[in-house]
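Undergrad: based on what follows, work out the 3D shape:
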Amino acid sequence: MARQVIFALLLFAPISSVLCGEVTVTHAPSSLRFGSAGVVRTTDLDDVLAASLGYTPIQSSPWRGLTITSPFASPSAAVVVEVRGGGASVRLEGATYGLKEDATIDEVFHRLKTIYGVRAQRHTLFKHINVDAQGSEDNTHYSLPDTRALNISKEPDSSFLRDMAALVSTAHSVADLSSKAHGGQDVFFLQVDSLEQLVSVYGTDSPQVSEAVDILRSQLVRVTDLMRQIYNDDVLVVAAIGEQTHTHTRKTRSILQYTKQQADLNLNTEYSADYPAIFNIILWLSIILALSVLATSVAMATMDPGRDSIIYRMTTMRMKKDN
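TA: Here you go, the predicted structure:
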């Protein structure tokens, strides 16, 4: 019996080490709906973000948590906050899914920029920002959170607390970088690394990490509120909490694999960039012609034969002549 238990633990240990992160949609516009679904892979995260922004994904994803309720109302921006948690669970409010970390969030950003950036129909800003208080010169929005277990004069506590203040300051700077005023679309990735350092020093069950998680949760709520204010609620805000450390080896998916796999996969037809315009022209022209035919049919059916139509009038005279 003991051998069976040990074998089961060894069998499922690699699975639990991969299915460990979490991704939470803290805010989504009315054109998007995130429902119940299973674990999402980071290699599919770029396709999910691209579909949310109005693009057709290059390949079909098995993840079915996203429903686009209005395809003609794409959000003005997508903001992804990456937190390297090192094993700490944040549990934010919103639609939360398991995150299978088979690639890094950095690779998600580069694939999104490289593959979908060239297909953009309007100006699109791609910006990856590493939130680092030590390398930032803007202290106008810094406000260090109150602490009980964390010590501001001690590392890595000090780095984490300053990064939390810098996270809000970076969110403020998005308003200056945004291309929304010029009719563009924004994609921001914000990266926070200092929580992982706390976990490696104190452990996931320590009071320091518990307090850090509470502070991170409150700061992410502030970031979400700021993004909603900047984009008038027309923004997708996602928080990705990774559990694996960035030094681990991860399975990656290169850009060249797309072209190599397309010959073997049953993929949908790739349409040109003019397809949305052609589709709308044909759709609305068909609707207008159908309504015109319907209106003509109704008008002819309700026509007064004695006054409106020369055809009925001649037919009536002929009938009188025959009699």
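
Undergrad: from here on, just use CA atoms for contacts and neighbour counts.
TA: Will do.

Undergrad: residue 96 contacts residue 22, doesn't it?
TA: Yes. Residue 96 lies in contact with residue 22 (CA atoms under 8 Å); the separation is 6.8 Å.

Undergrad: wasn't residue 75 part of a helix?
TA: No. Using DSSP: H, G, I helix; E, B strand; the rest coil, the secondary structure at residue 75 is coil, not a helix.

Undergrad: that one: how many residues sit nearby?
TA: Look at residue 75: counted by other CA atoms under 10 Å, it has 21 neighbours.

Undergrad: that one against residue 30, yeah?
TA: No. Contact criterion CA under 8 Å: residue 75 and residue 30 do not qualify, at 9.1 Å.

Undergrad: and residue 189, helix, strand or coil?
TA: Going by three-state DSSP: residue 189 is strand.

Undergrad: that one: what's it in contact with?
TA: Applying CA atoms under 8 Å, 6 or more residues apart in numbering, we find residue 189 in contact with 79-82, 109, 127-129.

Undergrad: so which of the residues you listed sit within strands?
TA: Residues of those located in strands (DSSP state E): 79-82, 127-129.

Undergrad: and the two most separated of these?
TA: Comparing all pairs in these by CA to CA, the longest separation belongs to 82 and 127, at 13.2 Å.

Undergrad: the two: which has the busier surroundings?
TA: residue 82 (22 against 17).

Undergrad: second input sequence below; structure requested for side-by-side comparison:
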Amino acid sequence: MKATSAIVGIVCLFNSVLANGEFSILHSPNGINFKGDEQLNTSELPKIISTAMGHTTPSGDSWNGLTILNPFNYPDVTISIVVEGVQSLQLSEPRYPLEIASDLYQVKNDFTSILGQVVFDENDVYSGDIQEKLTLQKLDNKDVAVLEFLKDVGVLMDLKQKVLLKSPLKTVWIQLNGLDDIVRVYGRDSEQAVEALTVLKSALTELQDALESTYGDRFMLTTITNERLRLREKRSTSNAKENNEMYWKLNLSKRYGKDYASIFNILLWTSVFLIAALISTAVFICTLDPGRDSIIYRMTTQRIKKEN
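TA: Okay, here's the model as predicted:
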């Protein structure tokens, strides 16, 4: 009996360690129904979100919390916000325990592969302005960790503006690590962490209001939280500096944008066409035989007769 209790305790402890995240649906169209409280795995997130968007995904899913009620009422825009550093934002229902069994960056790659289209991230929406104008009580905006967090808030504010301007952002996946830095430096229950969480939740609420103002009911906003399990190496300022030095030592080629190839081909073949047209025109003019019936012959003949 004691052995059985010990095994049960170990299993419960193992599940509590793995289920250190949460998948929350802040809003979804009326044609999509999330129900129950069944735990899900991070590997299932790409299929779940893609199905909610109306895309066909491989069958065999083990999670039964999603039901499509109206296939004509899919979201026009889908935004997923990944927040590192807390287990739950306690924003709204429904919320589902999430087992962090894979790298969340890999989850985004799998999501992109299923959709077969561009998924915008924080680099696509961030204008570079850090939100230092916020009224902060416990957070010091001169601290590096706080600046990283304010940068995350700036990402959400820039995304809100793009939503209000109806920018073509159909699918967005944003990963925010600033809150995790605050928790790591000051502690989970510190006044700084509590204030940071409040600011982040306020920014998410403003984003949701902007989406509702622009798209009405036809949008889906979800959050994915991850508290302690870090399967990837933390990207710090020192690591970025070392990577930058290594980049120059390797003498790698310059990085170009995704539209570089198409623009280069357009300019290349346009230039080739214009040069070929110029050469052919010049050759044609040089080899032109005026003849007796041409306007050149008539004008030059009359001028010669007048001079004589």
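
Undergrad: TM-score for the pair, please.
TA: TM-score for the superposed chains, counting by TM-score structural alignment, normalised by the length of the second structure: 0.66, backed by 233 aligned residues with a CA RMSD of 2.9 Å.

Undergrad: most neighbours, which of the ones in strands among the contacts of residue 189 of the first structure?
TA: residue 81 (26 neighbours).

Undergrad: closest one of the contacts of residue 189 of the first structure to residue 197 of the first structure?
TA: residue 82 (14.7 Å).

Undergrad: quick one: residue 271 of the second structure from residue 264 of the second structure, how far?
TA: According to CA to CA, to the nearest Å, residue 271 of the second structure and residue 264 of the second structure sit 11 Å apart.

Undergrad: before we move on, what about residue 100 of the second structure?
TA: In terms of CA to CA, residue 100 of the second structure sits 42 Å off from residue 264 of the second structure.

Undergrad: next: residue 15 of the second structure.
TA: Distance, residue 15 of the second structure to residue 264 of the second structure, using CA to CA: 53 Å.

Undergrad: also residue 209 of the second structure?
TA: Remark: distance between residue 209 of the second structure and residue 264 of the second structure (CA to CA) = 41 Å.

Undergrad: neighbour-wise, which of those two wins?
TA: residue 209 (15 against 11).

Undergrad: what do we get in the first structure for that one?
TA: Taking TM-score structural alignment, residue 209 of the second structure has residue 225 as its aligned residue in the first structure.

Undergrad: so its match: helix, strand or coil?
TA: helix.

Undergrad: repeat that for residue 117 of the second structure.
TA: Secondary structure, three-state DSSP: residue 117 of the second structure is coil.

Undergrad: so where do the helices sit in the second structure?
TA: With DSSP state H, the ranges of helices along the second structure come out as 2-18, 45-52, 104-115, 122-125, 144-164, 178-186, 191-215, 237-250, 260-286, 295-307.

Undergrad: dump the residue contacts of residue 85 of the first structure.
TA: Contacts of residue 85 of the first structure (CA under 8 Å, 6+ apart): 193, 195-196, 199, 241-245.

Undergrad: which one among these gets closest to residue 69 of the first structure?
TA: Nearest to residue 69 of the first structure out of these is residue 241 (CA to CA; 26.9 Å).

Undergrad: which position in the second structure pairs with the closest one?
TA: Alignment note (TM-score structural alignment): residue 241 of the first structure maps to residue 225 of the second structure.

Undergrad: so what's that match up against?
TA: The contact partners of residue 225 of the second structure, by CA under 8 Å, 6+ apart, come to 21-23, 82-89.

Undergrad: then residue 46 of the first structure?
TA: 108-109, 111-112.

Undergrad: so what does it match up with in the second structure?
TA: For residue 46 of the first structure, the aligned position in the second structure is residue 46, judged by TM-score structural alignment.

Undergrad: what separation do you get for its match and residue 109 of the second structure?
TA: Using CA to CA, we find residue 46 of the second structure at a distance of 9 Å from residue 109 of the second structure.

Undergrad: now residue 18 of the second structure
TA: Using CA to CA, residue 18 of the second structure is found at 22 Å from residue 109 of the second structure.

Undergrad: and the residue positioned nearest the centre of the second structure, what does it touch?
TA: The geometric centre of the second structure, computed from its C-alpha atoms, lies nearest to residue 121 (CA atoms, centre = their mean), at 1.7 Å. Applying CA under 8 Å, 6+ apart to residue 121 of the second structure gives the contacts 172-175.

Undergrad: that one pairs with which position in the first structure?
TA: Using TM-score structural alignment, residue 121 of the second structure lines up with residue 128 in the first structure.

Undergrad: shouldn't residue 193 of the second structure be in contact with residue 187?
TA: Yes. Applying CA under 8 Å, one finds residue 193 of the second structure in contact with residue 187, separated by 6.9 Å.

Undergrad: ok, longest helix in the first structure?
TA: Scanning the first structure for the longest helix, with DSSP H as the assignment, gives helix 275-301.

Undergrad: what range in the second structure matches that one?
TA: Mapped onto the second structure using TM-score structural alignment, helix 275-301 of the first structure spans no residues at all.

Undergrad: pull out the buried positions in stretch 189-207 of the first structure.
TA: Buried residues in stretch 189-207 of the first structure, defined by neighbour count with 16 or more other CA atoms under 10 Å: 189-199, 203-204.

Undergrad: in the second structure, what range does it match?
TA: Here stretch 189-207 of the first structure aligns to the second structure at residues 173-191, judged by TM-score structural alignment.

Undergrad: gap between the two ends of that stretch?
TA: 29 Å.

Undergrad: same check on stretch 22-41 of the first structure?
TA: Start-to-end, stretch 22-41 of the first structure (CA to CA) is 10 Å.
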